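*Asks:* Structural data only, the sequence is not supplied:
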């Protein structure tokens, strides 16, 4: 039966179909749709619900003061899901998972670290290996020319030790690349600290020998060089490096660095990094390197105007200036860099300072030995020739 409005404003009910319970399935109801009167334009029956069902990925929020069938569908927050229709609440994903864009199921979080397979990791690894190769080549040049005045006048033993320590500095940067593991987290800063202290100690002793040699050339200073013999030089380098080794051992024993899953930077990512364990230990390690570098710079600066036969002090001054500038800039950049970019900043500082020391200390000497052999003479080294070094 259908209730229809007539033109005069009255209404009547008339038959528009028939229902036969005995008919076969699907044929019980027969309607004559042309006789049906619709009171709205869509010519479709209205749905008898206030709100449509909420799809997965959303949750039901009741409308205050309205019937229970009236509600809104709100999308689940990031990190939460709902996988049922008309869910009344969203469920948080497990710690290592995150919600997909549709918020209807959890997916594993992206693991982020400085990898050997990404562009940054490949570039830094390549630069590190190139620096190591250059150190090996320079060491070979110095060994080949070890009997020439240039090498002998610049303390060949300390130069060899310095080149070996620079190779360690370049190679230690590789420990900062790749998935952090317990042994890499423990070794990366220990090897870095010891390698750079060994390097700076060699430079410091070279500077002290330069100053001692100049004083020994003055009247009454002949006996000063007995305090700066080969044994004393090796002992000083060993003692200064041993202090850093003790700092590293105490740090590793008291508060060892460990791998850490950091979820604070990005909700959908796990930043896999090395927790330094003790910030004080890390600060003492860097502070000791800085102290030796500053002392080397001050001594070399004092000796920069010595006669030309001691002009290596000028190279040491320049190299220490580069070294200190790099590591002073490193501290604020490291603190403000999130996640894997903190490792990138540290590796960059290691490589930049290593290349600075290598280029400033050994570049001019290799230039003379390879391209200006006529200047590699005792007369030229002592500054008595027309051409000076």
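*Replies:* Structure received. Bear in mind that the values here come from a model prediction, so they are computed numbers and not experimental data. Residues are numbered from 1 along each chain as shown.
*Asks:* Could you use CA atoms for every contact and neighbour count after this?
*Replies:* Will do.
*Asks:* Which element is encountered next along the chain beyond the lengthiest strand in the chain?
*Replies:* In terms of residue count, the longest strand belonging to the chain (DSSP state E) is strand 269-275. Note on strand 269-275: by DSSP states H and E, the next helix or strand toward the C-terminus is helix 279-302.
*Asks:* centre of the chain versus the helix or strand following that following helix, how much separation?
*Replies:* Next along the chain after helix 279-302, taking DSSP H and E as the criterion, comes helix 312-336. Offset of helix 312-336 from its chain centre (C-alpha atoms, centre = their mean, to the nearest Å): 20 Å.
*Asks:* I'd like to know which elements the helix or strand following helix 312-336 is packed against.
*Replies:* Heading C-terminal from helix 312-336, the first helix or strand you meet, by DSSP H and E, is helix 340-371. Helix 340-371 sits against helix 119-144, helix 156-172, strand 269-275, helix 312-336, with contacts defined as 3 or more C-alpha pairs under 8 Å, 6 or more residues apart in numbering; DSSP states H and E.
*Asks:* can you tell me which of those comes nearest to residue 291?
*Replies:* When the helices and strands packed on helix 340-371 are compared by C-alpha to C-alpha, helix 312-336 sits nearest residue 291, at 10.1 Å.
*Asks:* The structure to be compared is supplied as follows:
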């Protein structure tokens, strides 16, 4: 018995594939090719694939659309847990150092270079470590509002305190010269005016940002196939970089003044420690910008958190750890004779 001839020269295309006619061949001759990314076919021998809705993605077989995976830096994932623990660790360390400074507030090493500025700087660093926690979790309208503004304002307080401490060092030595007119400026007036005025400019900048183009939660569906990245859109990239630029300006001024004052007499001239802390701060944020621009989604958030933690811990380690070392382990150096020794 003879087999009847087939009326087609190709097998049926399964779901997940579409037909592609062979050039110069009859219509029944075609190739089966997989549906492209973002499209499916749920029937056999389909001529064209169907695009999935924007919030869905093809399954592995490309025969049905499934919801995209929601992605953000969560408290429950390993990366989020590590960053959260680091933030809390540095928060606790800074709180302990603040307690040490309060306990030993009447010792020469704490009183030197304005202890109240040290308190302000330590409190602002505590806030810097805590503000990094705002970046972790599901982005909401309130958290998007707070992330960059809280970061910008707390860091401006820290850097203004450092600048005020640096100016205090310079004025303290210059005022001892015969006939110096800086003696009448010595005291808390100059340092407190610096701490108040410079953060105030950052607050005004942040207010303009929030009024004109505030940050908002954004569903980014184009970054990675099969995922929806929930992230905080800055609203205005110009305002974001203005906030960063202002912090860079404060750090640069502090670095220059501290660098010029590094060779002033005194065994515990704090300008040397401030110079190194500003060098660490600037290095972190200069490397942050290209890294931030080259990443997307939750990894972009992680990069900013890491920069906040690294720069804040750099300031803490360079300025306060040497003092704590002397207070706790070398108490015989905690005297006026050692501090003023040339």
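*Replies:* Right, received. Where do you want to start? This structure is a prediction, so every number in the text was calculated from the model and none was measured.
*Asks:* TM value for the aligned chains?
*Replies:* For this chain pair, the superposition-based TM-score is 0.95 by TM-score structural alignment, normalised by the length of structure 2; 342 aligned residues with a C-alpha RMSD of 1.7 Å.
*Asks:* Can you lay out the helices and strands packed on helix 340-371 of structure 1 as JSON lines showing mean neighbour count and distance to residue 299 of structure 1?
*Replies:* Output for those, formatted as JSON lines (neighbours: other C-alpha atoms under 10 Å; distance: least, C-alpha to C-alpha, whole Å):
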{"stretch": "helix 119-144", "mean neighbour count": "17", "distance to residue 299 of structure 1": "25"}
{"stretch": "helix 156-172", "mean neighbour count": "22", "distance to residue 299 of structure 1": "17"}
{"stretch": "strand 269-275", "mean neighbour count": "21", "distance to residue 299 of structure 1": "36"}
{"stretch": "helix 312-336", "mean neighbour count": "18", "distance to residue 299 of structure 1": "8"}
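*Asks:* if we compare those, which one ends up closest to residue 74 of structure 1?
*Replies:* Closest among those, using C-alpha to C-alpha: strand 269-275, at 24.5 Å.
*Asks:* Identify the residues contacting residue 334 of structure 2.
*Replies:* By C-alpha atoms under 8 Å, 6 or more residues apart in numbering, the contact list for residue 334 of structure 2 reads 107, 108, 109, 326, 327.
*Asks:* Return the residue of structure 1 aligned against it.
*Replies:* Counting by TM-score structural alignment, residue 334 of structure 2 corresponds to residue 376 in structure 1.
*Asks:* circling back to that earlier point, and the longest strand of structure 1, how far from structure 2 on average?
*Replies:* Its aligned residues in structure 2 lie a mean 1.6 Å from strand 269-275 of structure 1 after superposition (mean C-alpha distance after the TM-score superposition for structure 1).
*Asks:* against structure 2, where does that strand fall?
*Replies:* Using TM-score structural alignment, strand 269-275 of structure 1 pairs with 227-233 in structure 2.
*Asks:* ok, the equivalent of residue 347 of structure 1 over in structure 2 to residue 78 of structure 2 distance?
*Replies:* Structural alignment (TM-score structural alignment) places residue 347 of structure 1 against residue 305 in structure 2. Residue 305 of structure 2 is 15 Å from residue 78 of structure 2, where distance means C-alpha to C-alpha, to the nearest Å.
*Asks:* can you check residue 118 of structure 2 too?
*Replies:* 35 Å.
*Asks:* for the spatially closest residue to residue 108 of structure 1 that is not a sequence neighbour, what are its contacts?
*Replies:* Excluding the flanking residues, the one nearest residue 108 of structure 1 by C-alpha to C-alpha, 6 or more residues apart in numbering is residue 97, at 4.3 Å. For residue 97 of structure 1, the contacting residues are 79, 106, 107, 108, 109, 268, by C-alpha under 8 Å, 6+ apart.
*Asks:* Which among these count as buried?
*Replies:* 79, 106, 107, 108, 109, 268 (16 or more other C-alpha atoms under 10 Å).
*Asks:* now for the fifth one: what does it line up with in structure 2?
*Replies:* For residue 109 of structure 1, the equivalent position in structure 2 is taken to be residue 68, counting by TM-score structural alignment.
*Asks:* who are the neighbours in contact with that match?
*Replies:* By C-alpha under 8 Å, 6+ apart, the neighbours of residue 68 of structure 2 are 55, 56, 57, 226, 227, 228.
*Asks:* Same check on residue 48 of structure 1?
*Replies:* Contact partners of residue 48 of structure 1, counting by C-alpha under 8 Å, 6+ apart, are absent.
*Asks:* Give the helix, strand or coil label for it.
*Replies:* Under the three-state scheme (DSSP: H, G, I helix; E, B strand; the rest coil), residue 48 of structure 1 adopts coil.
*Asks:* Can you tell me how far it is from residue 221 of structure 1?
*Replies:* Taking C-alpha to C-alpha, one finds residue 48 of structure 1 at 109 Å from residue 221 of structure 1.
*Asks:* Same check on residue 274 of structure 1?
*Replies:* 52 Å.
*Asks:* repeat for residue 298 of structure 1
*Replies:* Look at residue 298 of structure 1 and residue 221 of structure 1: by C-alpha to C-alpha, they are 22 Å apart.
*Asks:* what about these two, which has more around it?
*Replies:* residue 298 (17 against 13; other C-alpha atoms under 10 Å).
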